[in-house]
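[1] generate coordinates for the sequence data below:
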Amino acid sequence: MTFMEETLAQVLPIWDRCVEAPFVQEVKKGTLPMEKFKHYMIQDSIYLKYYARVYGKAIYHSSTLKDIQMFYSALCFVTDTESAVRLSYLNRFGLTDSDIEDIEPFPENKNYIDFMMDIADNGDICEMLMAVLPCMLSYNYIFRKIAAEPESKGSIYRDFIEDYANERYVASCRLWSDFADEKCAALSDDRKKKLAAIFEKASLLELDFWNMSYKE
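    Got it, this is the predicted structure:
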């Protein structure tokens, strides 16, 4: 097994708990109250600003053109492609990204942001990669699972589901998994264990985010 195959196998039980989270299940069925979805979208928008900053840090610390291009492509994906559906929902709520600038993150969101920014400030390229990849890869895993279930076909959140389940997103996740394998393949076992632990921690913070979104 490759490094990423082993790492993903380790976190799949956490991602399955994300799938079963009440928020995700109600998105699938289309029964989630729109007010809860609004809280999620606001908190996700706050999170994504810092998520993008980690990619910016990775670009700055990259030493090869290929790495710079990879991180730049992900930054563009986050700020452009991935933002399309998010911004459309914010517009429905009468909000823009500027309106969200002064809103405080919920505690679970702040914990996740602080974790990522600490890695960005003190970690290397591989550690930054392990801190941000669980967001992208787990969303693909979660939403491909629920998109395949008949209940999701008529969900009022179908556009949101498909945004993370479509083939373009799948291809991006595959590309980034391969990139992570390339960066980490030659590392020592101790380094790999540390990186896998960062990936697992970020996955647990993803679970906290889904549960946070349902509470509010």
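
[2] when you work out contacts or count neighbours from here on, use the C-alpha atoms and nothing else.
    Fine.

[3] what's near enough to touch the residue most central in space within the chain?
    Per CA atoms, centre = their mean, the C-alpha nearest to the average position across the chain is that of C135, at 1.9 Å. Under the criterion of CA atoms under 8 Å, 6 or more residues apart in numbering, the contact list for C135 reads A202, S203, E206.

[4] mind doing that once more with 10 Å?
    By CA atoms under 10 Å, 6 or more residues apart in numbering, the residues touching C135 are Y51, F199, A202, S203, L205, E206.

[5] name the element it belongs to?
    Assignment of secondary structure by DSSP states H and E places C135 within helix 125-147.

[6] can you pull the buried residues of that helix?
    If you call a residue buried by 16 or more other CA atoms under 10 Å, then helix 125-147 has these buried ones: 125-147.

[7] one more to line up against the first:
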Amino acid sequence: MDFQTLRNNCPTWNDYIEHDFVTQIAAGTLPKQSFQHYLKQDYLYLLHYTRVMALSVYKSDNLAQMRVGQAGINAMLDLEIGMYLDFCQQWDIPLAEVENTAESPATIAYTRYLLDAAMSGSLAELYAAIAPCLMGYGEIGQCLKAQGYVDNNPYQQWIDVFASDEFQAVTAQNEAHINSHFKDANPAQQAKFQRLFNTASRMEVNFWQMALDLS
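    Below is the predicted model:
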């Protein structure tokens, strides 16, 4: 069992990677309000994702696994959340508005699902649940780069983050790490990983749709 097996057996993976939100980002036609809604909700999502990474430290069996979890926490707190706050500022969203934004139903459903999986399952199950987020943005960035860019795209900076060599390198490292947790799984565990992965992928689809619908 590995990430590619999970990906290839997920019925909603392409719906996630090729969602209308993503295609409109690539074309530069996404309504500003949808991107603003996405930024605010993703900020809230990332706070919960950081809590999931904290649980990965708790679930770890050894120091090396703990350090991977700690690195994930540091990446969220020191880099990615700050990047999204910078995007919010660039897109005319005051910090007070971001911090006082109510979670959408899609955000609540997705984050609580991840937290439940992290609290109730094994470390490998935790990684199966977060794998669509952990790996999907890298694939999206790679796909958009391969398609070629449109001129004067207001979302080019967002695309550039996930298409960058640095982000692609981190994605490859993440894949190797999560595969190390999946490789010795028995058939029952493999089935559980696939269910967790499939549900989280479906939640990613719903998250994009939430942004389009302003829901």
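
[8] list the TM-score for the superposed pair.
    For this chain pair, the superposition-based TM-score is 0.91 by TM-score structural alignment, normalised by the length of structure 2; 213 aligned residues with a CA RMSD of 1.7 Å.

[9] give me the mean deviation of the helix holding C135 of structure 1 from structure 2.
    With mean CA distance after the TM-score superposition for structure 1, helix 125-147 of structure 1 departs from structure 2 by a mean of 1.2 Å once superposed.

[10] neighbours of D2 of structure 2, how many?
    19 (other CA atoms under 10 Å).

[11] quick one, what contacts the counterpart of it in structure 1?
    Residue correspondence to structure 1 (TM-score structural alignment): D2 of structure 2 is matched to F3. F3 of structure 1 is in contact with 177-178, 180-187, 189, 192-193, 195-196, counting by CA under 10 Å, 6+ apart.

[12] counterpart of T107 of structure 2 in structure 1?
    T107 of structure 2 maps onto N109 in structure 1, with residues paired by TM-score structural alignment.

[13] nearest spatial neighbour of its match, chain-adjacent residues omitted?
    Setting aside the residues directly before and after it, N109 of structure 1 is nearest to F209 in space (CA to CA, 6 or more residues apart in numbering), at 6.3 Å.

[14] contacting residues for the counterpart of the one you found in structure 2?
    The pairwise alignment with structure 2 assigns F209 of structure 1 to F207, based on TM-score structural alignment. The contact partners of F207 of structure 2, taken as CA under 10 Å, 6+ apart, are 16, 21, 38, 41-42, 45, 104-107, 109-110, 201, 213, 215.

[15] for D160 of structure 2, state which of the residues you listed is nearest.
    Each of those was checked against D160 of structure 2 using CA to CA; the closest is F21, at 16.3 Å.

[16] OK, contacts around the residue lying closest to that closest one once chain neighbours are set aside?
    The shortest distance from F21 of structure 2 to any non-neighbouring residue, by CA to CA, 6+ apart, is to W208 (5.9 Å). Applying CA under 10 Å, 6+ apart to W208 of structure 2 gives the contacts Y16, I17, H19, D20, F21, V22, S34, F35, Y38, A106, L214.

[17] and the match of T107 of structure 2, how many neighbours does it have?
    Residues within reach of N109 of structure 1, counting by other CA under 10 Å, total 22.

[18] that one and I125 of structure 1, how far apart?
    Shown here: N109 of structure 1 relative to I125 of structure 1, a distance of 23 Å by CA to CA, to the nearest Å.

[19] show me where structure 1 has its helices.
    Shown for structure 1, the helices assigned by DSSP state H span residues 3-20, 22-29, 34-61, 65-76, 83-92, 97-100, 107-122, 125-147, 158-165, 167-184, 189-215.

[20] what is the corresponding segment of structure 2 for the second one?
    This points to helix 22-29 of structure 1. With TM-score structural alignment applied, helix 22-29 of structure 1 matches the range 20-27 in structure 2.

[21] buried residues, the matching stretch. List them.
    Of the residues in stretch 20-27 of structure 2, those with enough neighbours to count as buried (16+ other CA under 10 Å) are D20, F21, V22, I25, A26, A27.

[22] repeat that for stretch 188-202 of structure 1.
    Per 16+ other CA under 10 Å, stretch 188-202 of structure 1 contains these buried residues: K192, L195, A196, A197, I198, F199, E200, K201, A202.

[23] in JSON lines: the residues you listed, plus distance to E167 of structure 1.
    As requested, those are arranged in JSON lines below (distance: CA to CA, whole Å):
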{"residue": "K192", "distance to E167 of structure 1": "29"}
{"residue": "L195", "distance to E167 of structure 1": "28"}
{"residue": "A196", "distance to E167 of structure 1": "26"}
{"residue": "A197", "distance to E167 of structure 1": "29"}
{"residue": "I198", "distance to E167 of structure 1": "27"}
{"residue": "F199", "distance to E167 of structure 1": "24"}
{"residue": "E200", "distance to E167 of structure 1": "25"}
{"residue": "K201", "distance to E167 of structure 1": "27"}
{"residue": "A202", "distance to E167 of structure 1": "24"}
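
[24] from these, which is closest to S98 of structure 1?
    Comparing every one of those with S98 of structure 1 (CA to CA), the shortest separation belongs to A202, at 26.9 Å.
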